[in-house]
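# Just the structure for this:
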Amino acid sequence: MSKRTIGSAVSLALSVLAVGLSGAALLFATGTLDAERPVSADFASQARSYLLENPEVLVESFRLLEERQQAAETNELQVVIAERRDEIFHDPAAPVGGNPQGAVTLVEFFDYNCPYCRKAIPVLAEAEEANDELRVVYKEFPILGPGSEFAARAALASQKQGRYEPFHEAMMAYSGSIDESSTLEIAAQVGLDVEQLKQDMQDPQIEEAIGRNLALAQALRITGTPTFIVGDEIVRGLVDAATLQEIIADATTPGER
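The predicted structure follows:
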């Protein structure tokens, strides 16, 4: 049984338990059951009848359960962010864009073959233009196959030639699939020395940097792209420019400069 299946089963069991407890509490509270006398053998029948007549109890129970689970997960992730703040915001291997000395840091986990990451490019550009204090940290997160892995290594290696941002933007603007061939083609187009790039890609530190990103994503329960981190908030999936700018404006980042 997979972890996802086990998790679903546990969630279902908790939901059923929450429904039962909520229903029982209401039965006692409304006098349908007498709290002063032992529960009779037909308790299940009474509870079932009450819930059938009052289905809103089920809705409310599920809502409360979901809220509690979300709150618990949020608290847990905020602890992880606090404990791994330097790794998230200040990994020396992670490329930095925007204003490197900016007061607000936005971290993006992305994959070059993710269509939504490509759609996020103009959103990020607009955010940078609107906030000259925005510092952007790029986390290579190649989860969509060998082509993405090759592109991520090439992108990190391009830093040695000082061409990460134009290379990154060109790959994100590419209309086709990013694989080894297209990566090297784009590298040549943006002025990179392709042979030097191939050599630099063999640096063990590049593989280590990608490995750290993958492990960090697992700790933060990041499974898709794009995912953004601003302050102690994790934003999963593509958002519009107005929403992203609102999140940036609300961020408090005293320790991330």
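
# switch to C-alpha atoms for all contacts and neighbour counts from now on
Fine.

# Can you verify residue 155 is assigned to a helix?
Yes: note on residue 155: a helix contains this position according to DSSP: H, G, I helix; E, B strand; the rest coil.

# Can you tell me how far residue 161 is from residue 193?
From residue 161 across to residue 193, the span is 8 Å (CA to CA, to the nearest Å).

# To compare against the first, here's the next sequence to fold:
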Amino acid sequence: MRLNVRTAFASTFALLTATAIVPQTAHALDDKQKQEMGEFIREYLVANPEILLEAQQALKKKQADEQLKQAQSAIKDNEKAIFQSKFDVTLGNPQGDVTIVEFYDYNCGYCKRALSDMDAILETDKNVRFVLKELPILGPDSLAAHKVSAAFREIAPEKYGEFHRALLGGEDRATEETAIAVAVRLDVKEADLRKKMEENGSDEGVKEAYTLANSLGVTGTPSYVIGQETLFGAVGADELAQKVANVRSCGKTIC
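Reported below is the predicted structural model:
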């Protein structure tokens, strides 16, 4: 009986949809018919609320599919800037067969938690190329810390991994002062940093990161790009590893 009601509801809905494209002067419902139809639909939905859940799930899937298509298009259009930017730092295997790109902010609490995810990936998979892309979006302190970071990268790129882990993994808020303190502990002189910061006044790296984030729909950190997919939030080492495995297996993050 339930199947018949569901079928009737579907048929009625299809009929309404079909007649909606026909001139209403010939097929419009009168007020009584509209009321009866509304009552029927309401009673059916109340009796079968799982349909609303099914519709919600279908909507989420549709939105996710659309988001994936948009991301794929944006990644294709900006492939070089995403994966091969001169402003970024690469950890892990420079010749790795799969690349993970992470957008992060030094004052992002979720990014701090995700630091261990990066290290777990790099420790267990020696064929991953991990690209660090700074996206300072959490205020002036984040931007100031980034400027120190960018200067450090140019002066001592071989020590950037240590700098990154120390600043992102620290308990103090990342500021110009705390970033300089980390750099000095790694034997980079403050005077050299400040000179390089002045030379980098236009900060093309941040401009590029902001442009890419906008194109990819990135509104928070951390966010990742793997293959042709953008992942939002601290998804965890297991999910990142699975995406990497999928890319190796079928060339896509979702096989």
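
# Would you report the TM-score computed for these chains?
TM-score of the superposed chains, computed with TM-score structural alignment, normalised by the length of the second structure, equals 0.81; 231 aligned residues with a CA RMSD of 2.7 Å.

# What ranges does the first structure have for its strands?
For the first structure, applying DSSP state E gives strands covering 96-98, 104-110, 134-140, 227-230, 233-236.

# okay, the last one sits on what stretch of the second structure?
What it means is strand 233-236 of the first structure. Aligned by TM-score structural alignment, strand 233-236 of the first structure falls on residues 229-232 of the second structure.

# Mind telling me what residue 216 of the first structure corresponds to in the second structure?
For residue 216 of the first structure, the residue aligned by TM-score structural alignment is residue 212.

# what's the neighbour count on that match?
20 (other CA atoms under 10 Å).

# tell me the average deviation of the longest helix along the second structure from the first structure after fitting.
Longest helix in the second structure, counting residues (DSSP state H): helix 50-77. Compared with the first structure after fitting, helix 50-77 of the second structure deviates on average by 1.4 Å (mean CA distance after the TM-score superposition for the first structure).

# corresponding residues in the first structure for that helix?
The aligned range for helix 50-77 of the second structure is 56-83, by TM-score structural alignment.

# Map residue 111 of the second structure across to the first structure for me.
Under TM-score structural alignment, residue 111 of the second structure pairs with residue 117 in the first structure.

# do residue 162 of the second structure as well
Per TM-score structural alignment, residue 162 of the second structure is aligned with residue 166.

# mind listing what that match touches?
For residue 166 of the first structure, the contact set (CA atoms under 8 Å, 6 or more residues apart in numbering) comprises residue 190.

# Same check on the one 10 residues further on?
Neighbouring residues of residue 176 of the first structure by CA under 8 Å, 6+ apart: there are none.

# Tell me how far it lies from residue 112 of the first structure.
The value you get for residue 176 of the first structure to residue 112 of the first structure, if CA to CA is used, is 10 Å.

# swap in residue 45 of the first structure?
With distances taken as CA to CA, residue 45 of the first structure is found 56 Å from residue 112 of the first structure.

# the more surrounded of those two?
Legend: neighbour count by other CA under 10 Å for residue 45 of the first structure and residue 112, higher for residue 112 (30 against 11).

# Would you agree the more buried one is in contact with residue 173?
No: in this structure, residue 112 of the first structure is not within contact of residue 173 by CA atoms under 8 Å, at 9.4 Å.

# Mutual contacts of these two, please.
residue 118.

# Tell me who's in contact with whatever residue of the second structure lines up with residue 149 of the first structure.
In the second structure, residue 149 of the first structure lines up with residue 143, judged by TM-score structural alignment. By CA under 8 Å, 6+ apart, the contact list for residue 143 of the second structure reads 136-137.
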